[in-house]
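[1] Provide a 3D model corresponding to the input given below.
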Amino acid sequence: MTIIYTTKFLYKYFLKPILFIFDPETVHNLVINLGQQLGKSKFSKKLLNRTYNSNHPTLSQELFGITFKNPVGLAAGFDYNGELTQILGSVGFGFQSIGTVTFSDYEGNKAPRLVRLPKSKSILVNKGFKNDGIKKVLNKNIQNWEEAYQVGISIGATNSPDCTTPQSQIEDIVNSFRFLKIHRLYNKLAYLELNISCPNVLGSGSLADPNHLKQVLEGIKKLEIRKPLLVKLQLEIPWKKARELIQIMIDYKVDGVIIANLLKRRNATLFEPKELDTVRFLKGNFSGAPTKDFSNELIEKAYKEFGHKIKIIGLGGIFNAQDAYEKIKRGASLVQLITGMIYEGPQLIAEINMGLEKRLKEDGYKNIKEAVGVKSIRS
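    Take a look at the predicted model:
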């Protein structure tokens, strides 16, 4: 406990001010390299495990036939080349989504691809599915990971001029799933994720069309993949359309829906106005605090109508245990984050897990499953 709070203090007052001087992508690459080195050291992993992993039984649950030691995961978009699987479980995560990975590699959209908005607790994101391509990610990048740590992989359509029509995107995605199925790592992966939500790619949004979603799910179905499948939904989507898409997922026996991705709108009330003004000419969409209310509202609506048919993974604006607990009480069985860790520090995952343990005990719940959707049921 003392070490966790010491880490938080040091990150907030010493490390973060230094890191935030530099370009976000430079820092990201530095963190990836550091994580890779720590992941190679048994001593480092053992020390981190003792410090940041509580493994409290109240947080453990079985979903899709998989045991998650806790409900806090790393969302796709951080470890997009699958280079940190050896270390992330040691800092407290219960699971992670590698990627988003595409069939062909992509060097990323034109820089800047990441811009911090600290006062708004947000990041402008415009990576556009930057990744090494599924063959290199699976063949060279991914290292081994502990059995208790659940690793999935997020698949999207290659961001290239040759892959902008719905049919070309569907074919590209199905090719990735086909390659994945015959790969040696297929059996070890806990789940697969289909990302139809990224707004920063060519032809974005086309796979969120109901007919196109049916086609891509039909293509995946024909491969006879025997892994839990999650689908990541767009954030700013009318409930009528979201309902239709989720029903299609249920019809195709999709196991979970991830709610949701980045925020497009640039509403001054959601941001610190001066910060928003600094990025007015830059392309991209926003993560972090501005997404929270939109995500929570969509989670609650989805749980009320479909909670008995499909599991929900909550994403967007998690900076502390209360943020995570709010999503769980609205209907999320699991939660994911990235931006909160960047702003709050690497100890955040341990803080969230400890905070969830405390809140479950205070509310009289013996297991995290008992708290899922209680707020949506009562309202």
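
[2] use CA for all of it now, contacts and neighbours both
    OK.

[3] pull out the buried residues from the host helix or strand of Asp172.
    Assignment of secondary structure by DSSP states H and E places Asp172 within helix 166-181. The neighbour-count check on helix 166-181 (16 or more other CA atoms under 10 Å) flags 166, 169-178, 180-181 as buried.

[4] would a markdown table of those with distance to Leu217 be doable?
    A markdown table is the format used below for the buried residues of helix 166-181 (distance: CA to CA, whole Å):
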| residue | distance to Leu217 |
| --- | --- |
| Pro166 | 13 |
| Gln169 | 12 |
| Ile170 | 9 |
| Glu171 | 11 |
| Asp172 | 13 |
| Ile173 | 10 |
| Val174 | 9 |
| Asn175 | 13 |
| Ser176 | 13 |
| Phe177 | 11 |
| Arg178 | 13 |
| Leu180 | 15 |
| Lys181 | 15 |
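
[5] with Val125 as the reference, measure out to the closest residue to Ile246 other than its chain neighbours.
    Taking CA to CA, 6 or more residues apart in numbering, and ignoring the residues beside it in sequence, Ile246 has Val257 as its nearest neighbour in space, at 7.5 Å. Relative to Val125, Val257 is positioned 22 Å away (CA to CA, to the nearest Å).

[6] more neighbours: which of those two?
    For Val257 versus Val125, neighbours defined as other CA atoms under 10 Å are more numerous around Val257 (25 against 22).

[7] wouldn't the more buried one be in contact with Val231 here?
    Yes. Under the criterion of CA atoms under 8 Å, Val257 makes contact with Val231 at 4.9 Å.

[8] sorry, back to before: other SSEs contacting the helix holding Asp172?
    Applying 3 or more CA pairs under 8 Å, 6 or more residues apart in numbering; DSSP states H and E, one finds that helix 166-181 contacts helix 134-136, strand 150-155, helix 210-222.

[9] please give me the structure for this one as well, since I'd like to look at both together:
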Amino acid sequence: MHKYLKHQYLTMLCIGGVTTMVACGQKSGTKTETTPDSTAAPVETSKANSDYKPAFPGQTRIGSVKTKTPYEFKVLSNDLKSPWGVTSLPDGRLLITEKAGVLRIATTDGKLSEPITGLPAVKLAGQGGLLGITIDPDFSNNRMVYWVFSEQRPDGTLTAVAKGKLSADEKKIENATVIYRATPAHKSDLHYGGRILFDKTGNLVVSTGERSDLETRPLAQDLKAALGKVLRITKDGQAAPGNPFAGKPDARPEIWSYGHRNVQGLAFHPTTGDLWETEFGPRGGDELNRIEPGKNYGWPTITYGIEYSGEKIGDAIQKKDGMEQPVYYWDPVISPSGITFYSGSQIPEWKDNLFIASLSRTHIDRLVIENNKVTGEERLLADEGQRFRDVTEGKDGALYAVTDMGRLYKISKK
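    Model prediction:
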């Protein structure tokens, strides 16, 4: 089938299927709940990988919820090549990274720009490539873009942060500069982290991974290394003022939190302003955390996961003094990548809900969060069979998501 016709067919199929249904699969008139029901079965029905017990009720397999408001989803494009990050421009268009090092702009009806040139070379291998992206809060005036990528260095690869100015004709990035490198470099193509966003003070928050290997895992606990961390840096790549380890010996001043495995989700809560993250567990033990400065989130000392081989990790403990418990965890994993909180008005019941792009379980996960606890979970677009890589809220109040297979989705009120 011709690529264009395939695009049109999929768009019509999605719209046609949804316009006769409520909540993409619930028949019109079916009663659904917007508040959690303690008796509702969880969405997860598969057997867990371990017999580990949660630290508190509701830490995993919370009761399911269903969206009551009718909504639809559309496939806007099939022509992206391994997209990884997506963010909104002030005019509502979307800025999207592709892993091979390509940056594109997409309209909200799916039209893609030509590749934007001028970015530094990425090391495309394994999980590496061009990763997360964000724009300057003052983008309308300065047109500055910030992104994360895997960079080849003499002694291995690392997670790097760069910035540059989008040209007036939107064809190139001008004066691209690498502002930060998460050292040490390592000969691995796994666990780069890679999300980036601005906080309310105008500083950058960046996530890194611990590079996966047994020899680098302990560096997530090492305050002299930038691996397995959430970092807070200035626009020039320096440690941001007010960081928790500033002035402390044997600690990097750019570290905001530590003890992370591979953080691919970062988002600020639109009401509380709290920073939340999702990170990959091993076999079981994907986590949702509310990030506080200076806190230790445990990896690899405590975890709700096991080795891919089935062996225990370390001392096989899930709790330890001085280490934070995840707000929520998944076992089996969903492989949580990009996340966003919903702050729009199109679907009021989604207000302040967290949406998570799920790779291995091929859906978008919706979490209802109240008083920093997860109180309900729903899986959206699960029948699409797509590895969802990132999700963001558009300027129009719709959700936009990209998938490893190259699709751009729009999810909005019907």
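
[10] could I get the TM-score for this pair?
    Overall, the chain-to-chain superposition scores 0.31 on the TM-score scale (TM-score structural alignment, normalised by the length of structure 1); 198 aligned residues with a CA RMSD of 6.9 Å.

[11] report the buried residues of stretch 39-49 of structure 1.
    Of all the residues in stretch 39-49 of structure 1, those buried under the rule 16+ other CA under 10 Å are 39, 45, 48-49.

[12] out of these, which sit inside helices?
    Secondary structure from DSSP state H places 39, 45, 48-49 of the buried residues of stretch 39-49 of structure 1 in helices.

[13] buried residues, the helix or strand hosting Leu10 of structure 1. List them.
    Element membership for Leu10 of structure 1, per DSSP H and E: helix 2-10. Applying a neighbour-count criterion of 16+ other CA under 10 Å, the buried positions in helix 2-10 of structure 1 are 4, 7-8.

[14] that helix packs against which elements?
    For helix 2-10 of structure 1, the helices and strands in contact under the criterion 3+ CA pairs under 8 Å, 6+ apart are helix 42-52, helix 348-362.

[15] which is the next helix or strand following the longest one?
    What that stands for is helix 348-362 of structure 1. Sequence-wise, the next helix or strand beyond helix 348-362 of structure 1 is helix 374-378, with elements assigned using DSSP H and E.

[16] what helices or strands is that next one leaning on?
    With contacts defined as 3+ CA pairs under 8 Å, 6+ apart, helix 374-378 of structure 1 has these neighbours: helix 292-306, helix 321-330.

[17] CSV for those, including distance to Lys358 of structure 1 and mean neighbour count?
    Converted to CSV, these look like this (distance: least, CA to CA, whole Å; neighbours: other CA atoms under 10 Å):
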stretch, distance to Lys358 of structure 1, mean neighbour count
helix 292-306, 22, 20
helix 321-330, 10, 23
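
[18] Glu25 of structure 1 is nearest to which of these?
    Using CA to CA as the measure, helix 292-306 is the one of these that comes nearest Glu25 of structure 1, at 23.7 Å.

[19] my read is Tyr343 of structure 1 is in a helix, agree?
    Yes. Secondary structure assignment places Tyr343 of structure 1 in a helix (DSSP: H, G, I helix; E, B strand; the rest coil).

[20] where's it relative to Gln322 of structure 1, distance?
    Tyr343 of structure 1 is 16 Å from Gln322 of structure 1, by CA to CA.

[21] name the element the spatially closest residue to Leu74 of structure 1 that is not a sequence neighbour belongs to?
    Once its chain neighbours are removed from consideration, Leu74 of structure 1 has its nearest residue in Gln96; the separation is 4.5 Å (CA to CA, 6+ apart). Mapping Gln96 of structure 1 onto the secondary structure by DSSP H and E places it in strand 95-101.

[22] just checking, what packs against whichever helix or strand comes after that strand?
    Towards the C-terminus, the helix or strand next in line after strand 95-101 of structure 1, according to DSSP H and E, is strand 114-117. Counting contacts by 3+ CA pairs under 8 Å, 6+ apart, the secondary-structure elements packed against strand 114-117 of structure 1 are helix 24-39, strand 122-125.

[23] returning to what we had before: test my guess that the residue nearest to Leu74 of structure 1 contacts Tyr191.
    No. Using CA under 8 Å, Gln96 of structure 1 is not in contact with Tyr191, being 9.9 Å away.
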